[in-house]
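Q: Take a look and give me a structure for this.
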Amino acid sequence: MSGSGRWSDLALRVATGLVMACVGLGAVWAGGWVFITFVAILSGLIAWELAAMLAPGQRGFALQTGAATGLAGYCAIWGPAAAVVPTLLVPVVVGWFALPEQRRIFIPFLLLILVASFGMSSVRDSFGMMWMAWLICVVAATDIAGYFAGRLIGGPKLWPRVSPKKTWSGTSAGWIAAAFVGLAFMGVLGAGAWLAVLSVATSVASQAGDLAQSAVKRRAGVKDSSNLLPGHGGVFDRFDGMIAASALVLAVMQTTGYPPGP
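A: Prediction:
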């Protein structure tokens, strides 16, 4: 690959990324219903893309899935604790009956999207802006370090059958970058060295989410989940890592009681 070809999409990716960063950081800073609405819209768009990929001939179902997922994510964070699981399961139950041939793929991914939506809203709502900023920085650092290391260093492919562009050098660079993010946030969050370990684990989850989404696209025979984001493809393409990372952090919060409250 020539040098110009290797970086041909960089300018468009950066421009779109800056717009997304401004909108996302603004929502994180605002918190409350603004951030919860932002997350609900994202999860709805991702669910719509997922349904559209797996059932391209059922546009109405894809739209309904997106709307139901966004609404469930929004309502779950406001309702009582006992209603969280039933609320999140509504789109899943509908999808189970409406898409029987794709249940094995569709249901786990839809569940992950819903859990991640609740997880992101919970982190911001319960633990404050800086914990959410840490999560975003870990996922962003993983992605950025992987992008540049993979293109500058190259080397053996991570899983060429699923994602031909992913390399071990990019994967390792993502872990290192995530560890540095954890170390940088230790003082701000009042956390110990365990935060660097959690950051690397979150980075691994982010990369796993990216690979899993690549496998779905390969099965569906598409390059991108949609064309909503110039230079990035679809919303699912951009936030696949955040979905898995948020689900992991929610699991850590529920099982260990960390991160500590503000």
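
Q: contacts, neighbours, all on C-alpha from now
A: OK.

Q: mind listing the strands for the stretch 51-200 of the chain?
A: 157-159, 163-167 (DSSP state E, counting those that start in this stretch).

Q: tell me what the first one is packed against?
A: The elements that strand 157-159 packs onto, with contact taken as 3 or more Cα pairs under 8 Å, 6 or more residues apart in numbering; DSSP states H and E, are strand 163-167, helix 168-189.

Q: most neighbours per residue, which of these?
A: Mean neighbours per residue, mean count of other Cα atoms under 10 Å, is largest over the helices and strands packed on strand 157-159 for helix 168-189, with a mean of 21.

Q: between that one and strand 163-167, how many degrees?
A: Inter-element angle recorded for helix 168-189 and strand 163-167: 60 degrees (by axes from the mean of the first three to the mean of the last three Cα atoms, to 10 degrees).

Q: about what we covered before: tell me which of the strands of the stretch 51-200 of the chain sits nearest to residue 80.
A: strand 163-167 (40.7 Å; Cα to Cα).

Q: contacting residues around that closest one?
A: 150, 154-160, 211, 214-215 (Cα atoms under 8 Å, 6 or more residues apart in numbering).

Q: and residue 202, how many neighbours does it have?
A: For residue 202, the count of nearby residues is 27 (other Cα atoms under 10 Å).

Q: Could you give me the buried positions within the longest helix seen in the chain?
A: Longest helix in the chain by number of residues (criterion: DSSP state H): helix 194-220. Buried residues in helix 194-220, defined by neighbour count with 16 or more other Cα atoms under 10 Å: 195-214, 216-217, 220.

Q: Skipping adjacent residues, who's closest to residue 191 in space?
A: Nearest non-adjacent residue to residue 191, counting by Cα to Cα, 6 or more residues apart in numbering: residue 185, 7.8 Å away.

Q: Hmm, residue 134 and the one you found touching each other?
A: Yes - Residue 185 is within contact range of residue 134, at 6.8 Å (criterion: Cα atoms under 8 Å).

Q: re earlier: using CSV, lay out the helices and strands packed on strand 157-159 together with distance to residue 43.
A: Output for these, formatted as CSV (distance: least, Cα to Cα, whole Å):
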stretch, distance to residue 43
strand 163-167, 23
helix 168-189, 24
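
Q: of all the ones you listed, which lies closest to residue 40?
A: Using Cα to Cα, the nearest of those to residue 40 is helix 168-189, at 26.0 Å.

Q: and the closest one, what other elements does it pack with?
A: helix 129-152, strand 157-159, helix 194-220.

Q: Export these to a markdown table and append columns for distance to residue 66.
A: As requested, the helices and strands packed on helix 168-189 are exported to a markdown table (distance: least, Cα to Cα, whole Å):
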| stretch | distance to residue 66 |
| --- | --- |
| helix 129-152 | 23 |
| strand 157-159 | 30 |
| helix 194-220 | 17 |
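
Q: now the other sequence, so there's something to compare against:
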Amino acid sequence: MERFLAESNKNTSSARWEDLNARTWTGLLMVLIGVVAIRLGGVWFQMLVVFVTSVMIWELARMIRPGWDVGAMLLAAFSASVISGLTQQQPDWHLFLLFLPAVAGMLSMPLEKLTFFLFALGLTVAGWGLVEAREVYGGTWLFWMVICVVVTDVAGYFAGRHFGGPKFWPSISPKKTWSGTAAGWIGAGLIGAIFLTFTDAGRDLIWLSMLLSFASQMGDIAESALKRRLGVKDSSAIIPGHGGLFDRFDGLLGASLFMLLLALLVDVPEVRI
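A: All right, here's what the predicted structure looks like:
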């Protein structure tokens, strides 16, 4: 009996970390691509953001309307065209075009019209916001934001798997724990403290990093709620160990929307080395 329990505990422990290898390698590859694109800026970063955003629109459309392959691809292409056009220093009144992919998709959905509209609008606005952030605030500022999101995810993953404990929001995200959530906040706060040592940012960057961490977690929660509502496990299966791009970038989308909102309310300074 003791041997059986030991084997059972061993198998449970192994299952807890079984996706780590795939997550690690694909995660490192995505981070490398992101770092290079952010460093290069300009059209390189724009192309990456447009590609990722349009793929997520495709994933969203297929989750809500399974089998709608051609229509989802056309909608993704339309989204890419809109975001690409808006990255070319257009007047502010052109921003209403961000609504067009969401409206077009909403009209094509037999069900969950409002769900598609809200999530699609969030995706296009967040994608456009990332490009604008790179142009206006510089690469260092964007590196800070991305690193905070990555550390939030990594710290949450390891702390949640190691410590376990009470669930953060079990009805929506059964795997997310309070220990992992808090670890994400602490990790992001430490990133803010590190950036204080070599940039001109003020001390507010520490608590702002923790708020950014929370926003990224809410992006993850929002996507989890969407998948639970639609009865799907992953947004797609194009990334080994991660599911789809929407599954991987939901936190960054939440962080991007948070920073866009913050920029509307207060003057966000540049973070320069």
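
Q: care to give me the TM-score?
A: Here the TM-score for the pair of chains, by TM-score structural alignment, normalised by the length of the first structure, is 0.95; 262 aligned residues with a Cα RMSD of 1.4 Å.

Q: Nearest to residue 5 of the first structure, out of the strands of the stretch 51-200 of the first structure?
A: Nearest of the strands of the stretch 51-200 of the first structure (Cα to Cα): strand 163-167, 13.6 Å.

Q: Could you figure out how far that closest one is turned away from helix 194-220?
A: Counting by the same axes, to 10 degrees, strand 163-167 of the first structure lies at 160 degrees to helix 194-220.

Q: what stretch of the second structure does strand 163-167 of the first structure fall on?
A: Mapping strand 163-167 of the first structure onto the second structure (TM-score structural alignment) gives residues 173-177.

Q: now do stretch 103-117 of the first structure
A: Using TM-score structural alignment, stretch 103-117 of the first structure pairs with 113-127 in the second structure.

Q: how big is the offset of that stretch relative to the first structure?
A: On superposition with the first structure, the mean distance recorded for stretch 113-127 of the second structure (mean Cα distance after the TM-score superposition for the first structure) is 1.0 Å.

Q: cool, and stretch 204-212 of the second structure?
A: Average distance between stretch 204-212 of the second structure and its aligned residues in the first structure, after superposition and using mean Cα distance after the TM-score superposition for the first structure, equals 1.1 Å.

Q: So what touches that stretch?
A: Contacts for stretch 204-212 of the second structure (Cα under 8 Å, 6+ apart): 145, 148-149, 185-186, 188-193, 196, 255, 258-259.

Q: so which pair among those is furthest apart in space?
A: Of all pairs drawn from the contacts of stretch 204-212 of the second structure, the greatest distance, 20.8 Å, lies between 196 and 258 (Cα to Cα).

Q: In stretch 151-166 of the first structure, which residues are buried?
A: In stretch 151-166 of the first structure, the ones that count as buried by 16+ other Cα under 10 Å are 151, 157-158, 162-163, 165-166.

Q: cool, and stretch 76-85 of the first structure?
A: Buried-residue list, stretch 76-85 of the first structure, by 16+ other Cα under 10 Å: 76-77, 84.

Q: same question, stretch 58-65 of the first structure
A: Residues of stretch 58-65 of the first structure classed as buried by neighbour count (16+ other Cα under 10 Å): 61-65.

Q: gap between the two ends of stretch 190-206 of the second structure?
A: Start and end residues of stretch 190-206 of the second structure are separated by 7 Å (Cα to Cα, to the nearest Å).

Q: whereabouts in the first structure does that stretch align?
A: Counting by TM-score structural alignment, stretch 190-206 of the second structure corresponds to residues 180-196.

Q: Need the counterpart of residue 231 of the first structure in the second structure.
A: So residue 231 of the first structure corresponds to residue 241, using TM-score structural alignment.

Q: tally of neighbours for residue 44 of the first structure?
A: Here the number of neighbours of residue 44 of the first structure (other Cα under 10 Å) works out to 29.

Q: quick revisit: mean shift of the match of strand 163-167 of the first structure relative to the first structure?
A: Mean deviation for stretch 173-177 of the second structure: 0.7 Å (mean Cα distance after the TM-score superposition for the first structure).

Q: got it, and stretch 253-262 of the second structure?
A: Superposed on the first structure, stretch 253-262 of the second structure shows a mean distance to its aligned partners of 1.0 Å (mean Cα distance after the TM-score superposition for the first structure).

Q: now that stretch, how far from the centre of its chain.
A: 11 Å (Cα atoms, centre = their mean, to the nearest Å).

Q: Stretch 66-85 of the first structure now?
A: Stretch 66-85 of the first structure has its C-alpha centroid displaced from the chain centroid by 18 Å (Cα atoms, centre = their mean).

Q: one step back: which one of the strands of the stretch 51-200 of the first structure lies nearest to residue 45 of the first structure?
A: strand 163-167 (22.8 Å).

Q: quick one, the closest one and helix 129-152 angle?
A: 100 degrees.

Q: Out of the strands of the stretch 51-200 of the first structure, the one nearest residue 16 of the first structure is which?
A: Taking Cα to Cα, strand 163-167 is the member of the strands of the stretch 51-200 of the first structure nearest to residue 16 of the first structure, at 20.7 Å.

Q: quick one, helices of the stretch 1-150 of the first structure?
A: Applying DSSP state H, counting those that start in this stretch to the stretch 1-150 of the first structure gives helices spanning 3-6, 10-30, 32-54, 59-78, 81-98, 103-127, 129-152.

Q: Including distance to residue 236 of the first structure, could these go into TSV?
A: Converted to TSV, the helices of the stretch 1-150 of the first structure look like this (distance: least, Cα to Cα, whole Å):
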stretch	distance to residue 236 of the first structure
helix 3-6	23
helix 10-30	13
helix 32-54	5
helix 59-78	12
helix 81-98	18
helix 103-127	10
helix 129-152	14
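
Q: Comparing these, which comes out most buried?
A: helix 32-54 (a mean of 23).
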